[in-house]
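> make a model of this:
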Amino acid sequence: MAREVQMVENGGSVAQNEVQVVDAEVDDDGRPKRTGTVSTASAHIITAVIGSGVLSLAWATAQLGWFVGPGSLVIFSAITFYTSNLLADCYRTGDPVMGKRNYSYVEAVKSSLGKKQVWLCLICQYTNLYGTSVGYTITAAISAGAMHKSLCLRRRTHAADCKISDSRYMIAFGILQIFMSQLPKFHDLWIVSILAAVMSFSYSSIVVGLSIARVVSGGIKRTTLTGTQVGVDLDASQKIWLVLQALGNIAFAYSFSLILVEIQDTLKSTPPENKTMKKAVLISLSITTAFYLLCGCLGYAAFGNSVAGNILTGFGPYEPLWLVNFAHACIIAHLVGAYQVFSQPIFSMVESSLARWYPNLIASKSLEISNKFKIKLNFFMIVWRTIFVVTTTVLAIVMPFFNDIVGFLGAVGFWPMTVYFPIEMYIKSRQIRVLSAKWIWLQSLSVVCLIVSVASVCASVQGIAKSLKSYSPFESLS
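Got it, this is the predicted structure:
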């Protein structure tokens, strides 16, 4: 590694104790020089945020109406922006400019709040990762089923009975993931991130474009200021439950706090990382929220109070077939890779933990096929990762309820990861006095978000329980 040595002269002689060694290729922690900027951080955040959560925003807007729907999107965005700024100040422990770096969200929690809080953080994190894997299985199967149905209807005329169970597509998705889960460090491949970004922007943009086309062509459906109407679309109790579910769906669209510390760790230290990160969060959330408002409002205008839970399935076979199916294909391609991105951290956690206690259990063994051909197999990884994929697939088959699951995941993950931990870390690192005005404000925000999250979880569980009463795996058709 090249080093640049500066000799400081003192009265014509070189003072050895004043020799300064400046490493031009490493940062203050000895790691390679970080080069991230506002632009790169903004791009990372936008890529991470805009995903399958966008598909439910029109449905959420329909439940909340023209006033509360867009307002909720803006409020969730504002809360996320505020707490992300708090989190940005916790990237370094102690001093936000010169303190010790934290390389991950969990490490930041450990440095600020101690080991006990780390366990809560890990439970929330891995529960969210596992649940998201289930949700991705459901979403991919819905898109595959929608493609099959649209092609069937177009081929056999619109009156044909082309209903199909999504369970078979979940099984196919699971089988594919069993094989992909055995690929070493698949989630680290650069092509996965690029594919995810291209695919998510593609299908999200198609949703916006098709909604605009439908509205412009005069296809505006019945909409109201308060959304779905009691006595017309549903009864009062259903309205309350669905409003709370809708809030969970919106929360899911903003669930990206887990990656913010990792993104901040890519930024160069001049200007200070926390200032750069705050600018990046402002830019990315502004763009994302504007895009979400387009998806939610245009989708609601296009389909009205009867908008489908997954808006893309509402376009059906009567829109440009190739474009709708291309969007579904983009969703599937995105989720095939995204499943691994979310499941690999769980694989790594389990396997690295067991490696410390039972190193022989997860050791790879050579299998000799012939004198010239040998392969290394890790039987524990094969069995354990297969079991993981099977369980997520089974849960998806048993509970293939898109909006209920998305609402549940959003509600479970939003409060602890986006609100609670950033606030608690900020209070601890800044030593904010208990019962001071700032402390009361932060705790009040946390409590309000907790209440909303708990209510949304209850609504999602109620929705799942209600749907299970009329659903039979492999028999119920869509």
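> when you work out contacts or count neighbours from here on, use the C-alpha atoms and nothing else.
Will do.
> which residues sit against stretch 406-416?
53, 121, 124-125, 128, 131-132, 135, 245-255, 446, 449-450, 452-454, 456-457, 460-461 (Cα atoms under 8 Å, 6 or more residues apart in numbering).
> ditto for stretch 279-287
Under Cα under 8 Å, 6+ apart, the answer for stretch 279-287 is 38-39, 41-43, 45-46, 77, 81, 84-85.
> and it, how far out from the chain middle?
17 Å (Cα atoms, centre = their mean, to the nearest Å).
> I'd like the structure of this one too, to check against the first:
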Amino acid sequence: MGSAQKMVAPMEVSVEAGNIDQSLWLDDDGRPRRTGTFWTASAHIITAVIGSGVLSLAWAIAQLGWIAGPSVMLLFAVVIYYTSTLLAECYRTGDPVNGKRNYTYMDAVRSNLGGAKVTFCGVIQYANLVGVAIGYTIASSISMRAIRRAGCFHVNGHVDPCRSSSNPYMILFGAVQIVFSQIPDFDQIWWLSIVAAVMSFTYSGIGLSLGIAQTVSNGGIQGSLTGISVGVGISSTQKVWRSLQAFGDIAFAYSFSNILIEIQDTIRAPPPSEAKVMKSATRLSVATTTVFYMLCGCMGYAAFGDAAPDNLLTGFGFYEPFWLLDVANVAIVVHLVGAYQVFCQPIFAFVERWASRRWPHSGFIARELKVGPFALSLFRLTWRSAFVCVTTVVAMLLPFFGNVVGLLGAVSFWPLTVYFPVEMYIAQRKVPRGSARWFSLKTLSVCCLVVSIAAAAGSIADVIDALKVYRPFSG
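Below is the predicted model of the structure:
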């Protein structure tokens, strides 16, 4: 109780101060009361996890086959759920109810590990988030262009290449993101995350339905137990690289640890504890994600076998009904608008906290005009708009950057999803060195490191292939 009083005292909440009513609207750290719930946290996670990458899982399973593909997917689901529960315990340092809050992933690493590991975490986390923002810009333009191509194929037939540039669509996506980026923080984009989550179910459901229809039309299930065969069109070396890349695709498809702490910081104060709510939200989200991943990936492979396209809806595994493809691709774009914001909010918050500490009395930074969900300030308008513009230009400059994002995902999977959660949990719970639990956690970390290295190797090979035909602004 005494520690609670020490935390309240610096806020000067008293009758004499004339602000006792304000304490009803503040949390134990003096910040505005958080309003997030199990449902909003689940929506944030689902928005972050079920990206348009779900539509490439049929290709990933095609590389691994009916045995390894679903098995690897389930294995990653179990590992990521487990390490996420470890990371959720690190939101507060010490007591799980009254301990000091860690607002970001870096804060959690700083409180539990410290030293150079904080810098290492920051570099990996924010490089990954920037890469995701660029990748989502490219992915949205591909879906927008697919809408135009679907109509063109419907009118002119499938022999017409129906080519068009994706650059105008990237610019349009960037313009929309400049508007939404003015929403100040995570806690106020809950509605956008819910809309995005609904959209993810929409296009995943359409992809699943089309896969079932194609399987029925084929008169049976396509594919093999071991995936694509070495032979005409694929060498044994390519088989290895593709299999490793499939591991990276599946690992990256599940990753959301880089924003878990930031999502947890939106949850209302105990009881129950934020960690308990976050674990429940993670359990629901990972289970939901796994069901959709298994259904979409497996049905896509069942429909097309070794010829499964890298994207069921934009790779034109299906051509008709074209209007249903349009609905699915519109849903992808709307989802990516929300997902972009979910992943970029930690970057925005990091830069703005640094600027506020660096120039605490600057009106350019502090002065705000609130309009609905938006909080407009010159600094926020300037810097967030500049960030969106830079990611858009880079996406236009490197249209194959989606391959690089896969590499970033492979590189960041081990440190952010496994290594730091394990190390922080060991430090916080004081797990005895050499104990069975310590040995098990360390073994998990080493095994995931090997997977990350292998997936990175496959992604590097893919990037090298893309560089052979690279032309700037060729989208």
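> just to revisit the earlier point, pull out the buried members of the contacts of stretch 279-287 of the first structure.
38, 41-43, 45-46, 77, 81, 84-85 (16 or more other Cα atoms under 10 Å).
> closest to residue 358 of the first structure out of those residues?
residue 45 (37.8 Å; Cα to Cα).
> for the helix or strand where that closest one lies, packing partners?
Using DSSP states H and E, residue 45 of the first structure falls within helix 38-49. If you count contacts as 3 or more Cα pairs under 8 Å, 6 or more residues apart in numbering; DSSP states H and E, helix 38-49 of the first structure packs onto helix 190-216, helix 260-264, helix 273-303.
> now do 6 Å
Packing partners of helix 38-49 of the first structure (3 or more Cα pairs under 6 Å, 6 or more residues apart in numbering; DSSP states H and E): helix 273-303.
> superpose on the second structure and give me the mean offset of the helix it packs on.
Compared with the second structure after the fit, helix 273-303 of the first structure shows a mean deviation of 2.1 Å (mean Cα distance after the TM-score superposition for the first structure).
> so how far is residue 325 of the second structure from residue 252 of the second structure?
For residue 252 of the second structure, the distance to residue 325 of the second structure (Cα to Cα, to the nearest Å) stands at 25 Å.
> these two: which is more packed in?
Higher neighbour count among residue 252 of the second structure and residue 325: residue 325, with 26 against 23, using other Cα atoms under 10 Å.
> nearest residue to the more buried one in space, please, no chain neighbours.
residue 313 (6.5 Å; Cα to Cα, 6 or more residues apart in numbering).
> and the furthest pair within the buried ones among the contacts of stretch 279-287 of the first structure?
38 and 77 (18.9 Å).
> hang on, the earlier thing: how about the helix or strand following the helix holding residue 45 of the first structure: buried residues?
As assigned by DSSP H and E, the chain's next helix or strand after helix 38-49 of the first structure is helix 57-88. Buried residues in helix 57-88 of the first structure, counted by 16+ other Cα under 10 Å: 57-66, 68-70, 72-74, 76-88.
> now stretch 305-325 of the first structure
305-317, 321, 324-325.
> what about these, which are in strands?
The members of these all map outside strands under DSSP state E.
> circling back to that earlier point, what about the helix holding residue 45 of the first structure, how far off from the second structure?
Helix 38-49 of the first structure versus its aligned partner: 4.2 Å mean (mean Cα distance after the TM-score superposition for the first structure).
> contacts for that helix next, please.
Residues outside helix 38-49 of the first structure that contact it (Cα atoms under 6 Å, 6 or more residues apart in numbering): 197, 276, 280, 284.
> number of residues surrounding the last one?
The reference is to residue 284 of the first structure. Neighbour tally, residue 284 of the first structure, other Cα under 10 Å: 23.
> how far away is it from residue 247 of the first structure?
In terms of Cα to Cα, residue 284 of the first structure sits 21 Å off from residue 247 of the first structure.
> also residue 359 of the first structure?
Taking Cα to Cα, one finds residue 359 of the first structure at 45 Å from residue 247 of the first structure.
> go on, residue 305 of the first structure?
Taking Cα to Cα, one finds residue 305 of the first structure at 16 Å from residue 247 of the first structure.
> got it, and residue 39 of the first structure?
Taking Cα to Cα, one finds residue 39 of the first structure at 30 Å from residue 247 of the first structure.
> same question, residue 142 of the first structure
22 Å.
> and residue 238 of the first structure, by the same measure?
Counting by Cα to Cα, the gap from residue 238 of the first structure to residue 247 of the first structure is 14 Å.
> ok, now residue 442 of the first structure?
For residue 442 of the first structure, the distance to residue 247 of the first structure - Cα to Cα - is 21 Å.
> more neighbours, the two?
Taking neighbours as other Cα under 10 Å, residue 442 of the first structure and residue 247 compare with residue 247 leading, 29 against 17.
> that one: what secondary structure?
helix (DSSP: H, G, I helix; E, B strand; the rest coil).
> now do the longest helix seen in the first structure: distance to the chain's middle.
With secondary structure taken from DSSP state H, the first structure has its longest helix at helix 115-156. How far helix 115-156 of the first structure lies from its chain's middle: 11 Å, per Cα atoms, centre = their mean.
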